[in-house]
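**Q** This is the structure alone, sequence omitted:
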């Protein structure tokens, strides 16, 4: 397996020594990094050395929110927090073909609770890019795997305050490894992207003892009507008010060999390692202010339940099952947007006794002040939970959030 990993690195390097064609606007210091989309109306604050051998760009963003929650059979509660607070640095060193990107997180919800024996999760992305031309990217380091569209997109580019329940449970996430991307996007004709990855399968900032289980991911994106305006596939809502219909169809598959965690790159540690597979399908359509998204996600795993060898009553299970997401919105000329979303999630029979099936309904209103980089969002979300004994519960919340960044 180690030989395969090394061979893949060599193929990525020698297979991409094409002529250097870096198309960059002198008035735009933004670098399109295919594994790390980061929507921003502004382009941050940048420095370029006089000899143009070094570029450093810095950005920040934060999400401040307050939520009123009402869970059935529980007292109501109010929660106020800094949901996300992030810094990103990117640029190149020595040559525009050799790029870097670093993203750090500081909010408690990003870093997570500090537990004995676990790492603090400040580092989200630390990745090196070799970009010989506009079509190829070789990526080495820790960043997002090429999975579901909503997960690939920055959390700052969402129409609602969080991703769907299926993204939270079934998706693949950040990992350390090597990726190879072949990008072919054109404005007014059929376009496509291919992305592959071989990664550790353990998630971000993992320092567990090495093993021979890796994760293998492949992704294809099709643009039958041409690429979206201003990278519009990387943010939700039709902010560009596409004059012609634009369509994205995408699919990804990931196999995580000997995974250690309940959700592959995320979740609690399993008591025994398991193989798991993920299937992720997406569609996105934008036209004259209307935007529609649909997604299907599924995780497969045999023998999903693992048992503590010292206590048979203590278990950890792989969150396996499937779900659908549907999202529809319209952006008014005034800068206000209305959005509705429905998600349904069903787990496999083996784990149904431990976790419910869920239907989620969300409606929201967004006021774009400076596109996604500065916006105010209000949202109402209702969860319908159904348990194995046919018992049901309803939980809901109302939330207000402000996002700002550069």
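**A** That came through, no problem. As the structure is a computational prediction, the values presented were derived from the model and not from experiment.

**Q** From here on, just use CA atoms for contacts and neighbour counts.
**A** Noted.

**Q** that's a helix at residue 166, yeah?
**A** Yes: the assignment for residue 166 by DSSP: H, G, I helix; E, B strand; the rest coil puts it in a helix.

**Q** Excluding chain neighbours, what is closest to it?
**A** Distances taken as Cα to Cα, 6 or more residues apart in numbering place residue 323 nearest to residue 166, at 5.9 Å, with adjacent residues excluded.

**Q** Check which helices and strands whatever helix or strand that neighbour lives in sits against.
**A** Assigned by DSSP states H and E, residue 323 falls within strand 321-331. The contact analysis (3 or more Cα pairs under 8 Å, 6 or more residues apart in numbering; DSSP states H and E) places strand 321-331 against helix 165-170, strand 290-300, strand 336-347.

**Q** ok, and here's another one to check against it:
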């Protein structure tokens, strides 16, 4: 005990007087005095840094027991797009597609987590969650509703520069509500279920009708990360998933919808109408439900993904109608962790005679990805040929080049 007190006193004197240009830590002094071993020093040193930086995770500040942590980071996507239009003027444009800053971590316990994410001037994620068990966690606030797998996969982890035509027509985006999620048997089975306002992010609910959404994933060969790239895996991985969502829209929902919910904005096309137009078209309400199903696989640098969306809309006045869409994509890392090539086909259809919004489009895409540090630093290029069967001479060609940095 005397040796430990002496060593501690010596450390305090050195720190207080600045006697050395580079003062030793208390652990190093205890090691020099023979109080602790080299192994003890290594373990203590690993916990010495309470503030540090990790690429892709940002700056971390934490308590020694890990019950309080804060990760501050962000993501930048700078893009160039050339659009060759059959109708109208060609476009050549530089844009900042995404500039996100996030703050996430835990407080009081490792199980009580939080996240806040801002994209330019718009709040995206803002929620708190508590994990009671691997099989059950509760989350309240704003986040993505549990639906399609491609939508739930971060925009920073996509195989292409952006998500598919089908996803961008039928996804639910972010919403405010209460949800539960969990996994059992080492991620063999995962689930997400929740109740939401149903009008998109940063929007309240003007009536008592909520959106219900749920998703289930089965990973028979082991945990399958939400990452579309074909990183070399030492064993094959397989994900099979399905989701269902439903809601009854009322006239007073009109004007309260955020376009981040593409199902309302594009597939149903009710984002831009007012209460009078809603009542004239559908009566006092419009019920909708949407199913999704997906199959994803990876092995030895190859990646495959396919997802199907099926929408049914039933108005109080008039006949109901259906719309659907899908995508199929595949990629292969020609040079592991460095160079990747990919192909994708996607199609959407809403040609039912009763449909409020009609569309019949498809896209073929090819991509090349170059990774400097996986998704943390990468350069992507893709070419898209869009075909619109409901419009004459409206087949567009799009070239995009995007640089991404996650910090």
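**A** In hand now; what should we look at? The shown structure was predicted, so the numbers you read here are calculated from the model rather than taken from an experiment.

**Q** about what we covered before: so the residue nearest to residue 166 of structure 1 touches residue 298, yeah?
**A** Yes: here residue 323 of structure 1 reaches residue 298: they are 6.6 Å apart, a contact under Cα atoms under 8 Å.

**Q** Please name the residues that touch residue 343 of structure 2.
**A** Taking Cα atoms under 8 Å, 6 or more residues apart in numbering, we find residue 343 of structure 2 in contact with 329-331, 364-367.

**Q** The same query, at a cut-off of 6 Å, please.
**A** 329-330, 365-366 (Cα atoms under 6 Å, 6 or more residues apart in numbering).

**Q** hmm, back to that, make JSON lines out of the helices and strands packed on strand 321-331 of structure 1 and add distance to residue 202 of structure 1.
**A** As requested, these are exported to JSON lines (distance: least, Cα to Cα, whole Å):
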{"stretch": "helix 165-170", "distance to residue 202 of structure 1": "15"}
{"stretch": "strand 290-300", "distance to residue 202 of structure 1": "16"}
{"stretch": "strand 336-347", "distance to residue 202 of structure 1": "22"}
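
**Q** Which one of the ones you listed lies nearest to residue 191 of structure 1?
**A** Nearest to residue 191 of structure 1 among those is strand 290-300 (18.8 Å), distances taken as Cα to Cα.

**Q** once aligned to structure 2, how far is the closest one on average?
**A** Here the mean offset of strand 290-300 of structure 1 against structure 2 after fitting is 0.7 Å, by mean Cα distance after the TM-score superposition for structure 1.

**Q** The helix or strand just after that strand: which residues count as buried?
**A** Using DSSP H and E, the helix or strand that follows strand 290-300 of structure 1 in sequence is strand 305-308. Buried residues in strand 305-308 of structure 1, counted by 16 or more other Cα atoms under 10 Å: 305-306.

**Q** elements contacting strand 305-308 of structure 1?
**A** In terms of contacts (3 or more Cα pairs under 6 Å, 6 or more residues apart in numbering; DSSP states H and E), strand 305-308 of structure 1 is packed against strand 269-287, strand 311-317.

**Q** Tell me how many other residues crowd the residue nearest to residue 166 of structure 1.
**A** Residue 323 of structure 1 sits with 24 neighbouring residues when counted by other Cα atoms under 10 Å.

**Q** got the contact list for the equivalent of it over in structure 2?
**A** Residue pairing (TM-score structural alignment): residue 323 of structure 1 is matched to residue 325 of structure 2. Counting by Cα under 6 Å, 6+ apart, residue 325 of structure 2 touches 166, 308-309, 347-348.

**Q** Tell me how far residue 325 of structure 2 lies from residue 248 of structure 2.
**A** 22 Å (Cα to Cα, to the nearest Å).

**Q** Not counting its neighbours along the chain, what's nearest residue 81 of structure 2?
**A** Per Cα to Cα, 6+ apart, closest to residue 81 of structure 2 is residue 400, 4.5 Å.

**Q** So which other helices or strands are in contact with the strand or helix carrying the one you found?
**A** In this assignment (DSSP H and E), residue 400 of structure 2 forms part of strand 396-406. Applying 3+ Cα pairs under 6 Å, 6+ apart, we find strand 396-406 of structure 2 packed against strand 69-84, strand 377-388.

**Q** What range does the longest one cover in structure 1?
**A** I take that to be strand 69-84 of structure 2. Going by TM-score structural alignment, strand 69-84 of structure 2 sits over residues 55-70 in structure 1.

**Q** and what of the last one?
**A** Using TM-score structural alignment, strand 377-388 of structure 2 lines up with residues 374-385 of structure 1.

**Q** Give me the mean distance between the matching stretch and structure 2.
**A** Relative to structure 2, stretch 374-385 of structure 1 is 0.5 Å off (mean Cα distance after the TM-score superposition for structure 1).
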